[in-house]
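Asks: Below: sequence and its predicted model.
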Amino acid sequence: MKIALFPGSFDPVTKAHVDIVERSLGLFDKLYIGIGANSSKQGLLSMAKREELLRAVFNHEPKIEIVTYEGLTVNFCRSINAAWMIRGIRTVSDFEYEKAIAQMNHALAPDIESIFIVSKPGYSSISSTIVRDILRYNGDVSKFIPAAALDHL
């Protein structure tokens, strides 16, 4: 069975995340979407709220399981038997950042492969960080958030 993890903070989930998930599904038998507790990011939504949003968006897809985790992502991959880690790339700076993480992960866990999926051009400007700022100031995020998640914000 081919199992992958798409890790992230998903604070909040965006249309760009959904695009990466949908494009990944055909590659794997099971795809975990892992909401990681990230100590270096200031979160807006609780872990429970992020999980609720992701479930609302992906509840129709039997190959997807939404989970939360703490600690090293490669250790979590091992705990769920995921041999692949999916990462979305929007920009050159994303690539540099993700490349460094992938190389460190490979040093820690050479049996887990990182797969980069480049975002579609229309999604390259959407980031959870920017969407969080719009939410903080009561702006309209409907262009950036999947419709199924909007009802839960």
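Replies: Yep, it's here.
Asks: can we go C-alpha only for contacts and neighbour counts from here?
Replies: OK.
Asks: need the next SSE after the strand or helix carrying Ile33, C-terminal direction.
Replies: With secondary structure defined by DSSP states H and E, Ile33 is part of strand 30-36. Moving toward the C-terminus from strand 30-36, the next helix or strand (DSSP H and E) is helix 47-58.
Asks: Can you tell me what sits against that following helix?
Replies: Counting contacts by Cα atoms under 8 Å, 6 or more residues apart in numbering, the residues outside helix 47-58 that touch it are 10-13, 35, 37, 64, 66-68, 146, 148-149, 152-153.
Asks: Comparison target below:
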Amino acid sequence: MMTSEHKQRVAVYPGSFDPVTYGHLDIIRRSAKQFDHLIVAVLNNTSKNPLFTLEERKEILTEVTADLPNVSIDGFRDLLVRFMKSRNADVIIRGIRSVTDFEYELQMASTNHHLDNEIDTIFMMTNPKYSYLSSSIVKEIAKFQGSVHELVPPEVEQRLLAKYSTPPGE
């Protein structure tokens, strides 16, 4: 029996999303069905040099998830577990494409659990048709004017074209 005291189930899907791909969107859409509120948390990693700024990545994600009312977009540069506490979230969503991903993600999940044992990580297998897909691959293809329309939403494709409008080597 549900009471009015029902605690909202809040999950966080963290990542750099530079840029967001159809693989990311698949995980976002499937996760949104499982939780009352899904926060897509864009990492502002100061040790990386992203193609898109934090604001651009948040803008793009807001556009491509506009049809999902229980999804919100946020940015962070703190420990993930600290960010989660500040948003009353207790589940981390991570997409898994391969065994290599699993090994890395298991290490991260164990570390996060060590830092805060009230936080769980759920691994979601990516749709097999996106198992090869990564933001790095998308950027590499776009950089050399290859077609990315089957890999990313139109909003991302347009922004990639704008970023790479100067031919390589010029």
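Replies: Structure's in. What do you need? Fair warning: this is a prediction, and the values are worked out from it, not measured in the lab.
Asks: ok so, going back, what range in structure 2 does the strand holding Ile33 of structure 1 sit on?
Replies: Strand 30-36 of structure 1 lines up with residues 37-43 of structure 2 when matched by TM-score structural alignment.
Asks: check the fit of that stretch onto structure 1 and give the mean distance.
Replies: When structure 1 is overlaid, stretch 37-43 of structure 2 sits 0.3 Å from its aligned residues on average, using mean Cα distance after the TM-score superposition for structure 1.
Asks: sorry, back to before: which elements pack onto the strand holding Ile33 of structure 1?
Replies: Applying 3 or more Cα pairs under 8 Å, 6 or more residues apart in numbering; DSSP states H and E, we find strand 30-36 of structure 1 packed against strand 3-8, helix 47-58, strand 64-69.
Asks: again, only this time at 6 Å
Replies: Taking 3 or more Cα pairs under 6 Å, 6 or more residues apart in numbering; DSSP states H and E as the contact definition, the neighbouring helices and strands of strand 30-36 of structure 1 are strand 3-8, strand 64-69.
Asks: contacts for the match of strand 30-36 of structure 1?
Replies: The contact list for stretch 37-43 of structure 2 (Cα atoms under 6 Å, 6 or more residues apart in numbering) reads 10-16, 32, 70-77.
Asks: Pull up the gap between the counterpart of Met47 of structure 1 in structure 2 and Ile96 of structure 2, please.
Replies: In structure 2, the residue paired with Met47 of structure 1 according to TM-score structural alignment is Leu54. Distance, Leu54 of structure 2 to Ile96 of structure 2, using Cα to Cα, to the nearest Å: 23 Å.
Asks: With Glu105 of structure 2 instead?
Replies: Per Cα to Cα, Glu105 of structure 2 is found 8 Å from Ile96 of structure 2.
Asks: so Ile117 of structure 1 touches Gly88, yeah?
Replies: Yes. Here Ile117 of structure 1 lies in contact with Gly88, judged by Cα atoms under 6 Å, at a distance of 5.0 Å.
Asks: For these two, indicate the residue with more neighbours.
Replies: With other Cα atoms under 10 Å as the criterion, Ile117 of structure 1 and Gly88 differ in neighbour count, and Gly88 comes out ahead with 22 against 16.
Asks: Determine the longest helix present in structure 2.
Replies: Taking DSSP state H as the assignment, the helix of structure 2 that covers the most residues is helix 99-115.
Asks: so how far does that one sit from its counterpart in structure 1?
Replies: Following superposition, helix 99-115 of structure 2 is found to deviate from structure 1 by 0.3 Å on average (mean Cα distance after the TM-score superposition for structure 1).
Asks: Right, I'll leave it there.
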